[in-house]
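> Pasting the sequence and the predicted model now:
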Amino acid sequence: MTPAHRRLISTWLFVLCFMLLGMIAIGGVTRLTGSGLSIMDWQPVSGIIPPLTHAEWERLFALYQTIPQYHLQHEGFGLEGFQRIFWAEWTHRFWGRLMGLVLLVPLLWFVVRGMITRALAVRLFAFFVLGALQGAIGWFMVASGFRPNSTAVEPVRLVLHLSAALALYAAILWTAFSIRWPTPVASAPAATRLVRPLARVAVGLLCLTIIAGGFTAGTHAGFLFNTFPLMDGRLIPADYARMTPFWLNWVANRAAVQFDHRLLATLTVLSVGAVLLVGLRARGLGEQARNALLLLGWAVAIQYALGITTLLLVVPVWAGAIHQTFAAVLLGCMLYVLHCLRTPRHSPD
């Protein structure tokens, strides 16, 4: 692969990652506005066309009036109110379809022109398949919101949908990094021996924090204790372990779910601090790796501040969506650091 082809293909993959960030942001708005259940069917192809007549709008609104969310949360808000939440969900689904085209069409062109190897082509086609599967997971999540007496989707399915999106984002981003910078950038690999394990721990903690954040969103735990750092005057909420078996508290007890998210976020910040402390003092990392560490430091500080802001403001839509999206940005910064610290190995040419 020529240097020009590397720049072109990696830029294309970076655009896809940026679109995934947009998808995560739109998904956050959809969730926080209660829009996700407004479209009652899943039509991967024909669903790209929105309602074009008043009769079609009335039909869809009548269909929406049959589910519990309408009667328990939105009863009486009329066709205009339904259209507002419909457009949020339609935009979310349309953006996913658009991403599929942005991935598939250039990929076919690159394959026909012989600009990428077979191994890379197989990997990128796998990303397309995983993206389509993510759409199916999204419908699996939405369908859980049609249960009796339900106004939202099941938290476990929400976490699955978010985790799958972030896994796809991480895989595409890492591939883009490997194409743009096929060889390690650290000038002294020995300097990374201590930093790299610490960075891996930080990535693991961030992933756990994001999962806990998904349960916080899915159970609406962010609306429960809106003070920081204490929760109702206590460091650990009084009813943290009220459910049995104990593990159920981690996914269904709102007090425990929010505490876990706070704790994991704080541990993530501390782990990143350790990465910076060791990494910036190491000799021979190279300018790119050092800049990646500084970028990571700023990103984790911003995300932690966004989390506290979202909590204290009682989860407004704008803050919740930004906080959710910036979690993916922070994950990207961590992956960039890991990529800068990697050891020599074969790149996906």
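That came through fine.
> Going by C-alpha atoms from here, please, whenever you check contacts or count neighbours.
Noted.
> helices or strands up against the helix or strand hosting Arg59?
Here Arg59, judged by DSSP states H and E, is contained in helix 54-64. Applying 3 or more Cα pairs under 8 Å, 6 or more residues apart in numbering; DSSP states H and E, we find helix 54-64 packed against helix 78-112.
> Ala164 and Leu133 touch, don't they?
No. Using Cα atoms under 8 Å, Ala164 is not in contact with Leu133, being 9.1 Å away.
> When the two are compared, which one has more neighbours?
Ala164 (18 against 13; other Cα atoms under 10 Å).
> Now do that one against Ala186, distance only.
Computed as Cα to Cα, to the nearest Å, the Ala164 to Ala186 distance reads 31 Å.
> likewise Arg180?
Per Cα to Cα, Arg180 is found 15 Å from Ala186.
> take the one below as the second:
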Amino acid sequence: MSQKRSIFEEVGEAGPIDTPKATGMIDQGAKGARRGIRVWLIVLFVMVCVMIIVGGLTRLTDSGLSITEWRPVTGAIPPMSEVDWQAEFDKYKQIDQWAIDNQWMTLADFKYIYWWEWGHRQIGRVIGLVWAVGFLGFLVTKQIPTGWTGRLVLIGALGGLQGAVGWWMVASGVTSGQGMTSVASYRLATHLGLAFIILGFIAWYVLLLGRSERDLMQARRGKEDKLFSMSTGLLHMVFVQILLGAMVAGIDAGRFYTDWPLMGGQVFPPRIQTFGAWYLDPGPIQFLHRVWGYLFMIFAIVVWRRGQGSANGQTRFAFNAVMAAVVLQLVVGIATVLYAAPVEIAIVHQGLAILVWVLILRARYLSHYPIVTSIREG
């Protein structure tokens, strides 16, 4: 039965045909691959956060040199007998940390620091396994959206590099006769900095995968260039502060000056020169960490004020969250100094660094891909 034709339809014109809208491959994967990959990356994100926290506790408990060898595969198996434990303890007794600082240790004391380091390395192995299984699974089933293979490979490559950097760090403290009782602080900073870079890439990819490619392309038209640039600068500033914090932790500089806002009753602390080079001197390192923190706080306020001028509610809220986290981090940082960096407060300080890092990334993302709301929704 023929359908009625519009009076505006020309003779011979084909009638309306319902055809599915063409979408790009990355949008086609939105129902499966994008969602699945995002969940997988969220799991990796949580695991990397745990890795950073456990790594911080490993450093704060002086456990990082308890395992004196790098065995990526066989090292996953801990000592299974008292003979094995004694053999590991004997290896530890060959390094300077034991000879200078820890000759008082019994086997039971050694087991305590050994489990911290073993747990830290084990989490790293599990992260590598989760990445490999997930990536190969998506690759074999051809569910990786167009343009994402390289991004996912990057995460795995950085993870592998992190393992090598971890041993490079530990090796600096596994010495005999050189007087080294801890790892080199600049290597510790490199190790922690790379962990935050990995976390940053994962967080950024999780944010991107939370919306369709078409939505991102449309949102990019409303990019707030100045706000994006300023939040990028803020991200760089907090990264430098994280590196300085690692160097402070590497030589326990946070326990040398426990007054605030002065240091040793002075604006510029006297150099202690206990360790030699300036970057191993508790005075300059803690001073730099403090001053950079003040500069970071000032710039965070400037960026926050700029964020309040955004036309997008979620962007404004994101920068409010950044400001709140930065203020909280400043307060905890001061408490860490005043109480001589006890483990309980110091690890909260490191955990808040993760929060600040991620919140700045999210605010930066929303200034690049704003979520526009209508007047009614606003």
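Perfect, thanks for sending it. Since the structure is predicted, the reported quantities are computational estimates derived from the model, not experimental observations.
> Pull up the aligned stretch in the second structure for the helix holding Arg59 of the first structure.
Mapped onto the second structure using TM-score structural alignment, helix 54-64 of the first structure covers residues 82-92.
> coming back round to it: who has more neighbours out of Arg180 and Ala186 of the first structure?
For Arg180 of the first structure and Ala186, the more surrounded residue by other Cα under 10 Å is Ala186, and the numbers stand at 22 against 19.
> Helix, strand, or coil at that one?
Using DSSP: H, G, I helix; E, B strand; the rest coil, the structure places Ala186 of the first structure in coil.
> Now do the strands in the second structure.
Remark: no strands are assigned in the second structure by DSSP state E.
> Tell me which residue is most central in it.
With distances taken as Cα atoms, centre = their mean, Phe196 lies nearest the centre of the second structure, 2.8 Å away.
> quick one: what's aligned to that residue in the first structure?
Aligned by TM-score structural alignment, Phe196 of the second structure pairs with Leu166 of the first structure.
> can you check Val248 of the second structure too?
Match for Val248 of the second structure (TM-score structural alignment): Thr216.
> how close does Trp70 of the second structure sit to Arg271 of the second structure?
36 Å.
> now swap in Asp90 of the second structure and tell me
Here Asp90 of the second structure is placed at a distance of 37 Å from Arg271 of the second structure (Cα to Cα).
> now swap in His191 of the second structure and tell me
The span separating His191 of the second structure from Arg271 of the second structure equals 27 Å under the rule Cα to Cα.
> So for these two, which sits in the more crowded spot?
Taking neighbours as other Cα under 10 Å, His191 of the second structure and Arg271 compare with His191 leading, 24 against 11.
> My understanding was that that one contacts Trp168; is that so?
No. His191 of the second structure is beyond contact range of Trp168, at 9.0 Å (criterion: Cα under 8 Å).
> I'd like to know how many residues surround the residue mapped onto Leu101 of the first structure from the second structure.
Counting by TM-score structural alignment, Leu101 of the first structure corresponds to Leu129 in the second structure. Residues near Leu129 of the second structure, counting by other Cα under 10 Å, number 13.
> give me every residue that touches Leu129 of the second structure.
Residues near Leu129 of the second structure by Cα atoms under 8 Å, 6 or more residues apart in numbering: none.
> Please tell me how far it sits from Ile123 of the second structure.
Leu129 of the second structure sits at a distance of 10 Å from Ile123 of the second structure (criterion: Cα to Cα).
> How about Arg151 of the second structure?
As judged by Cα to Cα, Arg151 of the second structure and Ile123 of the second structure stand 22 Å apart.
> Looking only at neighbour counts, state which of these two leads.
Ile123 (17 against 13).
> Please give me every residue in contact with the more buried one.
By Cα under 8 Å, 6+ apart, the residues touching Ile123 of the second structure are Met47, Met51.
> how far away is it from Val83 of the second structure?
25 Å.
> Likewise for Tyr365 of the second structure?
From Tyr365 of the second structure to Val83 of the second structure the distance is 54 Å (Cα to Cα).
> Over to Gln94 of the second structure?
Applying Cα to Cα to Gln94 of the second structure and Val83 of the second structure gives a distance of 17 Å.
> go on, Arg71 of the second structure?
Look at Arg71 of the second structure and Val83 of the second structure: by Cα to Cα, they are 19 Å apart.
> got it, and Ala132 of the second structure?
35 Å.
> neighbour count winner among these two?
Ranked by neighbour count (other Cα under 10 Å), Ala132 of the second structure and Val83 place Ala132 first, with 13 against 10.
> Leaving aside the residues adjacent along the chain, what's closest to the more buried one?
Leaving aside its chain neighbours, Ala132 of the second structure sits nearest to Gly156 (7.5 Å; criterion: Cα to Cα, 6 or more residues apart in numbering).
> Please pull up the equivalent of Leu361 of the second structure in the first structure.
Using TM-score structural alignment, Leu361 of the second structure sits opposite Leu335 in the first structure.
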